[in-house]
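Q: Fold the following, please.
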Amino acid sequence: MKKAVRVLVWLAIGFGISELIYHYGLELLKVPTSSMSPGIEAGDYVLVNKFIPGPRYKANDPNRYGRFALSRSLNYGDIVVFNFPEADTIVPNKPGESYYLLRRRDAGIDTLLTEEYWGELEALKVTQRPRMIKRVAALPGDNIQIIRGVLNVNGAEKDFRISSGDSVIILPPGVYDPYVFPGNYRHGWNVDNLGPFYLPRKGDVLVLDPKTFPLYERILKVFEASAIEQRGNSFYLDGKPVQQYVFKMNYYWVHGDNRNRSFDSRYWGPVPENHIVGIVR
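A: Below is the predicted model of the structure:
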């Protein structure tokens, strides 16, 4: 009887350790798309190292989120696994598509949800959102701009081994693409001509004005859960007038190596740090 109890105890300890490793250490993940081709192909398995940038906790609450700093911070060129930032709201019967992209594509999506049996919208916490894999192209505090298809970070061209796959048609500046971040016609951005855009760093102060607010509105309202609103040319936080905002988190810009086949920051913007799961080793 005592032997059986000892076996059960050791099994429980082993299970507990394996769960800790899975949640906070290492995880094997199957890659769903070819956005990182040719280095990583769809169907490949990769090992996710969560010790970089460190196991996260309270990831679903931007006011309490943190990490166990066991290793280093993220660097340029790191391949990262993260929860998809646009999956805070999903369409149940369209699991592979962004709700926000569907809404930009079809103004009548509310009717389609009912008539096409797409299902009722669901809200997902950060840790419940589907995972993606991309390469870090820019870090918090960087100024980025895409000029005729070339990424510039802080005024310098960057090459992160991005391949075009097929022949590339470069769009000219000023041709507005509603599917490209931030989805605002006033900026007139497209996948080949985007920015300039400043990547927020924790503690940075944003001066609020009607021109910059559309660039950061989703960050403030969704990722940082701030009750901020614009009334004319004025801004209010928790019902009180404000002229500036202090960011709670760091933000990253990511691209897929397979440029023409990658759904990345060019389309949905920066990745909040609480969405980062770990790096690929």
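Q: Every contact and neighbour count from this point should use C-alpha atoms.
A: Fine.
Q: distance of Ile162 from Pro38?
A: For Ile162, the distance to Pro38 equals 10 Å [Cα to Cα, to the nearest Å].
Q: and for these two, which residues touch both?
A: Common contact partners of Ile162 and Pro38 (Cα atoms under 8 Å, 6 or more residues apart in numbering): 257-258.
Q: Please identify which of the two sits among more neighbours.
A: Higher neighbour count among Ile162 and Pro38: Ile162, with 17 against 13, using other Cα atoms under 10 Å.
Q: For that one, which non-adjacent residue is closest in space?
A: Once flanking residues are discounted, Ile162 sits nearest to Asp257: 4.2 Å by Cα to Cα, 6 or more residues apart in numbering.
Q: just checking, what packs against the longest strand belonging to the chain?
A: Ordering each strand of the chain by length in residues (DSSP state E) puts strand 131-138 first. In terms of contacts (3 or more Cα pairs under 8 Å, 6 or more residues apart in numbering; DSSP states H and E), strand 131-138 is packed against strand 79-83, strand 251-255.
Q: Return the residues in contact with the residue nearest to Arg261 when sequence neighbours are not counted.
A: Nearest non-adjacent residue to Arg261, counting by Cα to Cα, 6+ apart: Ser35, 5.4 Å away. By Cα under 8 Å, 6+ apart, the contact set of Ser35 is 41, 134, 256-259, 261-263.
Q: Now the second one, please; I'll put the structures next to each other:
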Amino acid sequence: MNWKFWQRNKSAEPKKKKSKAREWTDAIIFAVVAATIIRVFFIEAYTIPSGSMEKSLLVGDFLFVSKVNYGARIPMTPVAFPFAHHTMPITGTKAFWDGVQWKYRRLPGLQDIKRNDVVVFNFPEGDTVALENQNASYYDLVRGAGWKTVNSQYTIGSRPVDKRENYIKRCIAIAGDVVSMKNGIANVNGKDEPLKDTGMMPYRIQFSSTDFNPQVLADLGINTAEIQRTEDPQAYIVNASAEIITEVKKLDFVKSAALSAASSTEVESGGIFPHDPNRPWNRDNFGPIKVPAKGWTVQIDSNTMPLYYRAIRTYEGNKVEQKGKVWYINDKEATSYTFKLNYYWMMGDNRHNSLDSRYWGFVPEDHIVGKALFIWMSFDGEGSWFSKIRWSRIFKGIH
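A: The predicted model follows:
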């Protein structure tokens, strides 16, 4: 047979048409791959689950988080079920396989993390999880009940960095900064950083009588369901911003309104970072603490190790031991350590309703997911689905 003739006739044969099932399969595979690429490298949707960022972000806000601003993080656990973070929605089993782990790498970004950026990151203490009580930190459970009790009562699991729970907080201090807090006012590098209109703190309001209309406070933006009574029947504790309190003070039935921060001697239930008995700090009074920076060398002693032990051991992957008064890193006696990663100090805007760096410490750079950009939808959870929409928050930028 003539080869050219055969080729001509073969090319003239009609191509076999794909079946409907094959077309749908190809379309679904393409959509999944395209959506995964967008989600991993460009932008991802995120929901606000708690009130820790009020009043900047509200429960029911749906955000878009940019992976481009800080540089997209290359997946560290590449074998995972699409669109499931760490747990399968129906079976409750793991949605990833940690048999393959890639080193931390990040694509070039448009900017570095700046102070006051609203950042999404993986929960640093989420490496170990009590599966039956995932809302609580495993380490808090151990500090409260002891290792033996917790490990006998719960099924304990582990998660790689990129499969830990997603948190959203405001970056208060960046690598190299010195952060502290006194009487509820944060201080960074010696400069006080009081909450602006975005944040909430408890205030004690002294009324001129017990006869007042709570709706007046609600109209100013105070959640009246959260108002707390005090020993004085004419005084209440409310959660509000400084700007709201300025308006409250103008009311004729208000005698005074002042910040109600914990005293420096008040003991914090459960303790705060670094959970050191020599540092009796609380959520409104702590520090100073220097946030580790890549290339910064810290002297190792009994004063610094409570602050930096977890960063050196867990986040940077070193073997750390103490023998007597001598510290060993990777089986070598060590009097100093030079950090390999940058770290950040994250706090919620709703300062007395936020589990943040005050309780679990630094956020390593390899835990950073992205920068919160804007709210694309928001529901207040009351009424019909249409009336639930907070129209004023749609496409609102995050500052």
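Q: what's the TM-score for these two chains?
A: Once superposed, the chains reach a TM-score of 0.90 (TM-score structural alignment, normalised by the length of the first structure), with 277 aligned residues with a Cα RMSD of 2.4 Å.
Q: coming back round to it: just give the number of residues close to the residue nearest to Ile162 of the first structure.
A: 24.
Q: could you list every residue that touches the counterpart of it in the second structure?
A: Per TM-score structural alignment, the equivalent position to Asp257 of the first structure in the second structure is Asp349. Shown in contact with Asp349 of the second structure (Cα under 8 Å, 6+ apart): 52-56, 169-170, 195, 198-200.
Q: repeat for Glu273 of the first structure
A: So, once contact is read as Cα under 8 Å, 6+ apart, Glu273 of the first structure ends up touching 249-252.
Q: which of those tops the neighbour count?
A: For those, neighbours tallied by other Cα under 10 Å; top is Tyr251, 26 neighbours.
Q: Hmm, Asp142 and that one touching each other?
A: No - counting by Cα atoms under 8 Å, Tyr251 of the first structure stays clear of Asp142, with 9.6 Å between them.
Q: what touches both of the two?
A: Residues touching both Tyr251 of the first structure and Asp142 (Cα under 8 Å, 6+ apart): 199-200.
Q: Which among the contacts of Ser35 of the first structure count as buried?
A: Neighbour counting with 16 or more other Cα atoms under 10 Å marks 134, 256-259, 261-263 as buried within the contacts of Ser35 of the first structure.
Q: Return the subset of these lying in strands.
A: Lys134.
Q: hmm, back to that, and which of the contacts of Ser35 of the first structure is nearest Val271 of the first structure?
A: Lys134 (10.7 Å; Cα to Cα).
Q: Aligned to that closest one, what sits in the second structure?
A: Residue correspondence to the second structure (TM-score structural alignment): Lys134 of the first structure is matched to Lys169.
Q: how about its match, what does it touch?
A: With contact set as Cα under 8 Å, 6+ apart, Lys169 of the second structure has these partners: 52-53, 118-120, 346-349, 356.
Q: and the gap between the nearest residue to it once chain neighbours are set aside and Ser50 of the second structure?
A: Using Cα to Cα, 6+ apart and skipping the chain neighbours, the partner closest in space to Lys169 of the second structure is Gly348 (5.0 Å). Noted for Gly348 of the second structure: a distance of 11 Å to Ser50 of the second structure, by Cα to Cα.
Q: Likewise for Arg159 of the second structure?
A: Per Cα to Cα, Arg159 of the second structure is found 22 Å from Ser50 of the second structure.
Q: Could you do Gly190 of the second structure as well?
A: Taking Cα to Cα, one finds Gly190 of the second structure at 31 Å from Ser50 of the second structure.
Q: contacting residues for Glu54 of the second structure?
A: Contacts of Glu54 of the second structure by Cα under 8 Å, 6+ apart are 198-200, 349-350.
Q: The same query, at a cut-off of 6 Å, please.
A: Applying Cα atoms under 6 Å, 6 or more residues apart in numbering, we find Glu54 of the second structure in contact with 349-350.
Q: can you check Ile52 of the first structure too?
A: By Cα under 6 Å, 6+ apart, the neighbours of Ile52 of the first structure are 71-72, 278.
Q: In strands, which of those appear?
A: Assigned to strands by DSSP E, the following of those qualify: Gly278.
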